[in-house]
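Sequence unavailable; structure follows:
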């Protein structure tokens, strides 16, 4: 799965499940400041993303995530680190 496809899935989840306007869903959007997600929302998003990940998500991976692009990159790295094993 490529980064653009991951971004589109995250964007769709945020728009549908969190009622965030699509024009706000850009790679540089800050999760907490721009998208107004809180820690509960972040957990809900991770649960939603598990459906297209090859393995469980280590919460440590997401501690440094601040923007939508950071989420895309973290998921991309998880997917591709699994494929190379």
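Looks like it came in fine. Here the structure is a predicted model, which is why all the values come from computation and not from measurement.

hey, let's count contacts and neighbours off CA atoms from now on
OK.

so which strand or helix has the residue most central in space within the chain?
Nearest to the centroid of the C-alpha atoms of the chain, with distances taken as CA atoms, centre = their mean, sits residue 71, at 4.0 Å. Residue 71 belongs to helix 68-83 when assigned by DSSP states H and E.

and residue 35, helix, strand or coil?
coil (DSSP: H, G, I helix; E, B strand; the rest coil).

In addition, the following structure is provided for comparison:
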């Protein structure tokens, strides 16, 4: 899956499922501070990513994920492992 497609899917579920304002979504946006992702949202994200991309998120692998771009990098790396 190409990076642009990953970014579009992530943006779509942030807007549709988590009701994030579209103007807050930018590659360098901080997930917690700028977008407002909290621990309850993260649980939803795990389910959505599993359903959308077909892999399980391991919390220990998310330590370095701070921005939306980092999150898309993480998804892209996991899809490359398949």
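Yep, that arrived. Small disclaimer: the values here were computed from a predicted structure and weren't measured.

What value does the TM-score take for this pair?
Overlay of the two chains. TM-score (TM-score structural alignment, normalised by the length of the second structure): 0.89; 82 aligned residues with a CA RMSD of 1.2 Å.

Run through the residues that contact the residue nearest to the centre of the first structure.
Residue 71 of the first structure makes contact with 62, 65, according to CA atoms under 8 Å, 6 or more residues apart in numbering.

Residue 22 of the second structure: what's it in contact with?
Going by CA under 8 Å, 6+ apart, the list of residues near residue 22 of the second structure reads 11, 15.

what's the answer for residue 1 of the first structure, then?
76, 79.

hmm, 7 Å instead?
Contacts for residue 1 of the first structure (CA atoms under 7 Å, 6 or more residues apart in numbering) come out as none.

tell me which element residue 15 of the first structure is part of?
Going by DSSP H and E, residue 15 of the first structure is in helix 3-18.

If we go by neighbour counts, what in the helix or strand that that helix is followed by is buried?
Sequence-wise, the next helix or strand downstream of helix 3-18 of the first structure (DSSP H and E) is helix 39-49. Buried residues in helix 39-49 of the first structure, counted by 16 or more other CA atoms under 10 Å: 41, 45-46, 48-49.
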